[in-house]
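J.: Let's see this in three dimensions:
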Amino acid sequence: MTQTDIWRLSATDLTTLTRRGDLSATEAVRASIERMDEVNPDLNAVVEDLREQALERAEALDNARAGGKPTGPLHGVPVTIKVNVDQKGHATTNGVVALKDVIAPDDAPVVSNLLKAGAVVVGRTNTPEFSFRAETDNPLYGRTHNPWGRHISPGGSSGGAGAAVMAGIGALAHGNDIGGSLRFPAAANGAVTVKPGLGRVPAWNPSQKVERGLLAQSMSVQGLITRSAADLHLSMPSLITADARDPFHVPMPWRGPDPDAPVKVAFTKNTFGYALHPEVEKALDTARDALTDAGYVVQEIDPPDVFECGRIGYRTLMGEVLTLMQSDIEAAGSKTIQNIFAVYFQEFPPIVETEMVQMLAKRSHYAREWSLFLQDFPLVLSPFLPQPFFKPDRDTEGADGVHEVLGCAVYSYAMNFLGLPAACVPARLAQLPKGPQPINVQIAAQRWREDLAVDAAAAIEARVGQMCLPLWEKSE
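T.: Below is the predicted model:
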């Protein structure tokens, strides 16, 4: 097997080889580093190169295996970590110049869990300032580009992660999501992800000086962006391992009980007055047909009010941001991010003071409505965005730009407010005037049933194929 072949391997295929000794961890990591050297200068997805320590760790893993020690489920898998999460000895910059020297004293739980599973970190990936854009650019590291071409934003805030994994830099990419920051890059790059539900993946940054706001704690989650649904089934059980530093983590297994067969799926094309692009509609139809052929019972029916829930949720989050983050944004943010936040506050008028407390209480009402609905329909297939993914810097173009980028993304941030899991998977490769572009759909699931969402994503992927393959053919 050549180095060219190795970087193409999925994490699932890679671990089959590394755990039985047909491929060394060192060979796997070296292939990923060589691929990074080839594509990252153009993409700027990885902004901190960790090759030296990665090769040292890979050699140690090889020696341990040769000495008879057991291998972890992710033995030798090259991964990337987003720069807004603590990795011991490295700066947790969050894309902000003022934080470039904030060195993490220890690993965050998500990093610890990946390392315990045998993964090898080859680099740290880019994020926008404060990790609060659906785009990835900042004054500290610059812009990340989409491997499909510069006509498409790479998404954000885990844009570096999405671009890296789809270009072949590592088999798994860590990211996080408070309003869509795993799913936006997955949709932009044609990757697969699942936004875990509230409490599923332990989270905490040892470098942080104060606790995050209540909504940041309850809406933000840690996860992975991958090239295939199977790699989520492989890797997420390691990610959800308990860590006492997150006192609200829920220690449940990845796989829940077998659901009633066949699984019922609520299918909706409702975009709440936003125009549904024909290519998005075709993607939805393909996903519906794939699930039907796989044995799911798909019924066209609207779930509880996503628009009201999503808008209220994001406006309440903006109230928390205004209260707790505004001074930091003004003190350390660029003029670009300050202007974007000013428009955010127009698009999502912040809910503050007494009304904020009322909306935090009403969150249970929305969650209860969805919980009851999901008893009958354990999965909900919907658009992720009503239009194909937007161009770079669209959110800098005033109210219209922010409205296209975030205003219409209610299916995204509603799931964060509800605390429900939601997978995002490509269902079509659209041939648009500016170039080819993947179109992703979303699959929301019952609480604690990320596994069901990933199963459905796998069924859609089986029909459509993996988007990395035509992408790699395009670049060769």
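J.: C-alpha from now on. contacts and neighbour counts both.
T.: Noted.
J.: Which parts of the stretch 51-200 of the chain are strands?
T.: Secondary structure of the stretch 51-200 of the chain (DSSP state E, counting those that start in this stretch): strands located at 78-82, 120-125, 172-177, 192-195.
J.: and this one, so I can compare the two:
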Amino acid sequence: MTNPETWRLSATELTQLTRTGDLSAEGAVQASIDRMNAVNPALNAVVEDLSAEALDRARALDIARAGGAVPGPLHGVPVTIKINVDQKGHATSNGVPALKDLIAPADAPVVENLQKAGAVVIGRTNTPEFSFRADTDNPLHGRTHNPWGRHISPGGSSGGAGAAVMAGIGALAHGNDIGGSLRFPAAANGAVTVKPGLGRVPAWNPSQSAERGLLAQLMSVQGLIARSAEDLHLSMPSLIAADPRDPFHVPVPWRGEALNDPVKVAFTKNTHGYELHPEVEAALDFAREALTGAGYLVEEAEPPNVFEAGRTGYRALMGEIHALMKGDVDAAGSQPVRDIFAVYFQEFPPFTGDELLQMMAKRTHYARQWSLFMEEYPLVLSPFLPQPFFKPDRDTEGAEGVHEVLGCAVYSYAMNFLGLPAASVPARLAQLPNGPQPINVQIAARRWREDLAVDACAAIEARAGRMCLPLWHQMQAGGRS
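T.: Have a look, this model is predicted:
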């Protein structure tokens, strides 16, 4: 009989039981399905319920294990997949009604890698239209709500993923990130994630009819959102397994060589003119103290101009989006998303023509500056957003709204333009007028050293605690509104 509390277990805790046979894969999956049935109606995080096929797969895993098969590293771990990535037999709608019948002919590499490791997909999670907002709502599936309360956006574009995993719907949630779409939901929901660097995780959608633009290829990555840093260490080695369908994937091991102690961390509160909220400053100070206490050498040091790199990168991306994607948005997008894109083009004036080519070339200049800086400082601790997370639909409120949501998030999209790993971890539970709200900080790392960023997340988490615990208490007490 399934323990009703099994859904609370982390992926690491689950696999310690499922791999030994102390807990069946079916039991682990059933517990998460029961949790999904209990809380998802209020959240709308999972928009396609895959319970039936998930239980069939879990039973098959149990039979194989009983027959002597060696269980995978994620044996029986319930996971969710974002609806903008191909899963065979299911629609890759990307939140767009016109794509609701775009049925994937095969699994994307991330789905295949997770399943090869023994994970079981229990549902597909919501995203905004075209996966291009830092909030999650669309006319096909509706709005996703943050389990901390409806006064906080769930983030985007992997908002369904972040809300699901922190509410206990699956132990791991797949997401992706072109300008912050893993880290925004992590920050909104108090989860932990690492945006992998360029080439780290194989990516491709078999349903796509054309290749993406070059900057989209260079800035977009696949990843996971989790409730704990140790779950990233458990799961990311499976996610990064090579796939020949991504010819630019780099088969680098998850764990790199040990660095000389102490590991140096550059610490900055520089928000480049944006006001730093006291709660964000307190979270940064806490993270610094946690890393220092864990043996890191944390020094105030200013990295190369993140504002210039970030704004240049996003204006270049907007140039590509305007040329290659605006027509699709105009033809298939809702009026709200068309309005948001119009303001995006105001906030980030698109580079065009020769200037776009020059700014794309300048990407190497910025990346080289950061590479040299990180010879001395392998990690950079910084704000993610300068203020606590914003309310739902803030980006529909014109230029001021888009500026608060995305304009000030230079530490986010700069890392995409540079192709560097960047993790997000909660360092404080702020008591704000509308209720408790997690505050995440960002940790950027040297190229190919996602493991270092996750190690630092674990050190901060060890002192701050896991944000799922106060959240679950609040949800059980009826604290959602």
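J.: Tell me how they score on TM after superposing.
T.: After superposition, the two chains reach a TM-score (TM-score structural alignment, normalised by the length of the first structure) of 1.00; 476 aligned residues with a Cα RMSD of 0.6 Å.
J.: will you turn the strands of the stretch 51-200 of the first structure into a markdown table that also has mean neighbour count?
T.: Below are the strands of the stretch 51-200 of the first structure laid out as a markdown table (neighbours: other Cα atoms under 10 Å):
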| stretch | mean neighbour count |
| --- | --- |
| strand 78-82 | 29 |
| strand 120-125 | 28 |
| strand 172-177 | 28 |
| strand 192-195 | 32 |
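J.: Turn these into CSV, including distance to residue 11 of the first structure.
T.: Listed next are the strands of the stretch 51-200 of the first structure as CSV, based on distance: least, Cα to Cα, whole Å:
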stretch, distance to residue 11 of the first structure
strand 78-82, 8
strand 120-125, 12
strand 172-177, 7
strand 192-195, 13
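J.: Out of those strands, which is closest to residue 221 of the first structure?
T.: strand 172-177 (5.4 Å; Cα to Cα).
J.: where do the helices sit along the stretch 51-200 of the first structure?
T.: 51-66, 109-116, 159-167, 183-189 (DSSP state H, counting those that start in this stretch).
J.: closest to residue 246 of the first structure out of the ones you listed?
T.: Per Cα to Cα, nearest to residue 246 of the first structure of the helices of the stretch 51-200 of the first structure: helix 109-116, 8.3 Å.
J.: Average separation of the closest one from the aligned part of the second structure, please.
T.: By mean Cα distance after the TM-score superposition for the first structure, the fitted helix 109-116 of the first structure averages 0.3 Å away from its aligned residues in the second structure.
J.: picking up where we left off before, out of the helices of the stretch 51-200 of the first structure, the one nearest residue 40 of the first structure is which?
T.: helix 159-167 (7.8 Å).
J.: host element of residue 443 of the second structure?
T.: strand 435-445 (DSSP states H and E).
J.: that older thread, nearest to residue 465 of the first structure, of the strands of the stretch 51-200 of the first structure?
T.: Across the strands of the stretch 51-200 of the first structure, closest to residue 465 of the first structure is strand 192-195 (Cα to Cα), at 11.4 Å.
J.: Contacts for stretch 465-478 of the second structure next, please.
T.: 147-148, 166-167, 190-191, 227-228, 426, 429, 438, 480 (Cα atoms under 8 Å, 6 or more residues apart in numbering).
J.: if we can go back for a sec, which among the strands of the stretch 51-200 of the first structure is found nearest to residue 134 of the first structure?
T.: That would be strand 172-177 among the strands of the stretch 51-200 of the first structure, by Cα to Cα, at 10.5 Å.
J.: Report all helices and strands that that closest one contacts.
T.: Applying 3 or more Cα pairs under 8 Å, 6 or more residues apart in numbering; DSSP states H and E, one finds that strand 172-177 of the first structure contacts strand 78-82, helix 159-167, strand 221-226.
J.: distance from the last one to the second structure after superposition?
T.: Between strand 221-226 of the first structure and the corresponding residues of the second structure, superposition yields a mean separation of 0.1 Å, by mean Cα distance after the TM-score superposition for the first structure.
J.: Between strand 78-82 and that strand, find me the angle.
T.: 140 degrees (axes from the mean of the first three to the mean of the last three Cα atoms, to 10 degrees).
J.: Taking helix 109-116 as reference, get the angle to the helix or strand that strand 221-226 of the first structure is followed by.
T.: Toward the C-terminal end, the helix or strand that comes next after strand 221-226 of the first structure (DSSP H and E) is helix 229-239. On the basis of the same axes, to 10 degrees, helix 229-239 of the first structure is oriented at 100 degrees to helix 109-116.
J.: max-length helix in the second structure?
T.: helix 353-376 (DSSP state H).
J.: Next secondary structure element downstream of the strand holding residue 443 of the second structure?
T.: Following strand 435-445 of the second structure in sequence, per DSSP H and E, is helix 450-464.
J.: burial of the nearest residue to residue 416 of the first structure once chain neighbours are set aside, as a residue count?
T.: In space, not counting the residues next to it along the chain, residue 416 of the first structure is nearest to residue 219; the distance is 4.7 Å by Cα to Cα, 6 or more residues apart in numbering. Under the neighbour criterion other Cα atoms under 10 Å, residue 219 of the first structure is assigned a count of 24.
J.: And residue 335 of the first structure, by the same measure?
T.: So residue 335 of the first structure, with other Cα under 10 Å, has 11 neighbours.
J.: Same question for the one 10 residues further on.
T.: By the criterion of other Cα under 10 Å, residue 345 of the first structure has 16 neighbours.
J.: aligned partner of it in the second structure?
T.: Per TM-score structural alignment, the equivalent position to residue 345 of the first structure in the second structure is residue 345.
J.: Test my guess that residue 95 of the first structure contacts residue 133.
T.: No - when contacts are counted by Cα atoms under 8 Å, residue 95 of the first structure is not listed as touching residue 133 (11.0 Å).
J.: Check which helices and strands the host helix or strand of residue 33 of the first structure sits against.
T.: Element membership for residue 33 of the first structure, per DSSP H and E: helix 25-43. Counting contacts by 3+ Cα pairs under 8 Å, 6+ apart, helix 25-43 of the first structure packs against helix 3-8, helix 51-66, strand 78-82, strand 120-125, helix 159-167.
J.: and that helix, how far from the second structure on average?
T.: Counting by mean Cα distance after the TM-score superposition for the first structure, helix 25-43 of the first structure comes out at 0.3 Å.
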